[in-house]
Structure formats: C-alpha cells, structure tokens
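Trainee: This is the structure alone, sequence omitted:
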C-alpha cells in the first residue's frame, strides 16, 4: 500500500486538501481527529495526560485549551506530552491501515500537521505539503474565533517553516488559487503515485 504524508502549517488549506483526497476515493487518516477522540470522555489519553499535567482534565475529558497553555513555549513539556500521545495515535492508525487494506485501497493519506516535526516523514512514500502565501495564511487564521496575532506567532514558532516544508516535499498543493485548481493538483498527485514511472523514490 502506498503511504502519502499530507502536512502544512496552520491556515494553509491542509484540511481542504485532505477532503479532496477523500472525494477522490483515497482513505485519509486524520491525526488531529484521532487525538481529539483520545482526549474526549473515555479516551485512552485522558488518564495519563491528566497525571502528567494536573488540572487539564475537566468533566472527564482533556481541556485542550488548558493543555495548550501547559505546553505552549515549553519544549520539554511538549516532548513529554508527545511521548504519551504518539504511541496511542500509532495504535489507532494500525486499525485504520487494516480497514483500508480490507477495503482494497491501493494508497492512503496520513493527514499529520506535524509530519516533519515528529519524524513521521521518514515512514511515508511521498510527502504532500499544502501551502499558500504568508499573507493569505495570516488572513485565514486571524479570521478564526479567538485567534490573535500573538497566538498565531506562538503556534508558528512550534512548526517547521513553510519554505522548509515545501523544499522537502515531493508535491506542493497551492491552495491560494481556488478549489478547482487544488482539486486538479490532487488528482495529478494520485495519478503520479499510481504510476511506478512517476512515483518518487523514498529519499527524504
């Protein structure tokens, strides 16, 4: 099975790009959604995260804003959180792979915001980065409820720069040109990955 890693900084259109892969019939694993389930009531991360970060569990689920405050700008704390959550996400992903294989999928997309930052890029056959100009990125993100320039800058400080992501990608989807051009780019990526002559070597 072909593994495609999809990533992109906040506000770059990664979720929209993931939806286009789904529309094209490619199963997509949403790491953010998996983490949300792990943090929700009954989720496997609630207990260990609550023990590691006292006060972030409220009403029997992880308060994501409280947890964000507990790790934002604190690399060691973020590393401690990742050590708890990443193995749980990995277990969840195994179930996704099993279902995709049973359904006869020839490729899957792993939608992982921190694909490079967590080292996950070494485990995929190709890397797709959703990207847009920085001005458009800020416009999109600052339009979100509760977002501030300071919070955006803090989030970006934890993410690999967009220019570096694009330089390390096999494919870049430019989300600034509208939905239909992006959809065409996604279709071209799928076709390239299905053709052994155009499929990139795993070299990054």
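Mentor: Right, received. Where do you want to start? All values reported here derive from a predicted model rather than from experimental measurement.

Trainee: contacts, neighbours, all on C-alpha from now
Mentor: Will do.

Trainee: what about stretch 71-79, how long is it end to end?
Mentor: In terms of C-alpha to C-alpha, to the nearest Å, the two terminal residues of stretch 71-79 are separated by 9 Å.

Trainee: thought residue 18 was touching residue 28?
Mentor: Yes. Contact criterion C-alpha atoms under 8 Å: residue 18 and residue 28 qualify, at 6.8 Å.

Trainee: want to compare, so here's the second one:
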C-alpha cells in the first residue's frame, strides 16, 4: 500500500481536498481526529498532560481552550506538549495505515497541517501540498474565522513558510480559485498519483 501525505498552510483548502478524496472513496486519516483520539479519557497522553498542567483536565476530559492558553506563545510548553502527543499520534497513524493495508487498500492518505514540520513526511511515499496565495489565505481567514487583517497575518506567520512545504512536495495543487477549479486540479493530480503508485 502506498502512503500519501496531504498538507498545506492554513486556509489553503487542504481539508476540502481531503473531503473530495473521501468522495472518491480514498481512505483519509485525519491528523486532527487522531490527535483527539489519543487524549480521550483513560488514554496515557491525557494522564501525562494532567500531570504537567493540572488545570487543563476537568472531569476527566481535556479542556482544549485552557491548554491552548497555556501553550500559545510559549515555545517551551508547546514543545513539552508535542513530546507527549507526537509519538502517540505517529503510533496511532501507523496502526491505521496497517489496518488499511491488511484490508488490501492500494493507497491511503494522511492529512496533517504540520506534516512537514514534524518530519512525518519522511515516512510517506508521496506528498501532496495544497497551496494558495497569501492574499487568498488572508481573505479566507477573515471570511471564515472572523479574523481582522492583523490577526490573519499572525496566524499565517505562525506556520512554516510555504517554501518549506513546497520543497518537499511530490505534487502541488494550486487553490486560488473556486471549487470547480479545485476539483479539476485534484483530478489531474490524483491521476498522476495513481499512475506513479501503480504496480511498483
């Protein structure tokens, strides 16, 4: 089975591409859902988080807003959280890939915003990067999430540069247009993915 990564900057349209792939019948492992699964009540990661930041676990459940307040703008605390979560997320993703492979699935996609930043791209066969211009990303952030321009710029600045992601990409989907244009680009890219990952 071929493992294909899917990533892109905030408001690039990565999640929409993932939904279009699911519509095609392609299995997609969603990093955000995996991250939620590893901190469910009773999981070891939640216990470690509670030990380090007692105020962020209430009634046995993670208070994401409280945790976000602790780590936002604090690189030391953010790295501590990543050290707890990333190995467990990686193990969970590997387990899900293995299950799909056992079922005879020819290719599966792992969708993650920090795929390149965490080094997980090195464990994948191909990498699709969804890209949008900064102008389009800013507009989408303001329209979708209600940010003002300054807030939208801060969100973009907090991510890896597009150049870092694009340098690792096997395939790039430009997404500055509408949904029809995105579908057309995905059709072309996925045909290339299927061609490249068939019979080898």
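Mentor: Cool, the structure landed. It should be emphasised that the depicted structure is a prediction, and the values quoted were computed from it without experimental measurement.

Trainee: rewinding a little: what touches both of residue 18 and residue 28 of structure 1?
Mentor: A shared contact of residue 18 of structure 1 and residue 28, defined by C-alpha atoms under 8 Å, 6 or more residues apart in numbering, is any residue touching both; here these are 109, 111.

Trainee: Distance check, residue 11 of structure 1 against residue 182 of structure 1.
Mentor: Distance of residue 11 of structure 1 to residue 182 of structure 1, computed by C-alpha to C-alpha: 15 Å.

Trainee: Which strands and helices lie in contact with the helix or strand hosting residue 97 of structure 1?
Mentor: Under the criterion DSSP states H and E, the helix or strand holding residue 97 of structure 1 is helix 75-102. Secondary-structure packing of helix 75-102 of structure 1 (3 or more C-alpha pairs under 8 Å, 6 or more residues apart in numbering; DSSP states H and E): helix 31-39, helix 46-52, helix 64-71.

Trainee: Ok, which of the ones you listed comes nearest residue 97 of structure 1?
Mentor: Nearest to residue 97 of structure 1 among those is helix 31-39 (13.1 Å), distances taken as C-alpha to C-alpha.

Trainee: how big's the offset between that closest one and structure 2?
Mentor: For helix 31-39 of structure 1, the mean distance to aligned residues of structure 2 following superposition is 1.6 Å (mean C-alpha distance after the TM-score superposition for structure 1).

Trainee: Report the angle between that helix and helix 64-71.
Mentor: On the basis of axes from the mean of the first three to the mean of the last three C-alpha atoms, to 10 degrees, helix 31-39 of structure 1 is oriented at 100 degrees to helix 64-71.

Trainee: residue ranges of the strands in structure 2, please?
Mentor: For structure 2, the strands defined by DSSP state E cover 2-8, 28-30, 57-58, 61-62, 107-111, 126-131, 171-174.

Trainee: Can you lay out those strands as JSON lines showing mean neighbour count and distance to residue 119 of structure 2?
Mentor: Output for the strands of structure 2, formatted as JSON lines (neighbours: other C-alpha atoms under 10 Å; distance: least, C-alpha to C-alpha, whole Å):
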{"stretch": "strand 2-8", "mean neighbour count": "24", "distance to residue 119 of structure 2": "11"}
{"stretch": "strand 28-30", "mean neighbour count": "19", "distance to residue 119 of structure 2": "17"}
{"stretch": "strand 57-58", "mean neighbour count": "15", "distance to residue 119 of structure 2": "29"}
{"stretch": "strand 61-62", "mean neighbour count": "17", "distance to residue 119 of structure 2": "26"}
{"stretch": "strand 107-111", "mean neighbour count": "22", "distance to residue 119 of structure 2": "13"}
{"stretch": "strand 126-131", "mean neighbour count": "25", "distance to residue 119 of structure 2": "12"}
{"stretch": "strand 171-174", "mean neighbour count": "19", "distance to residue 119 of structure 2": "18"}
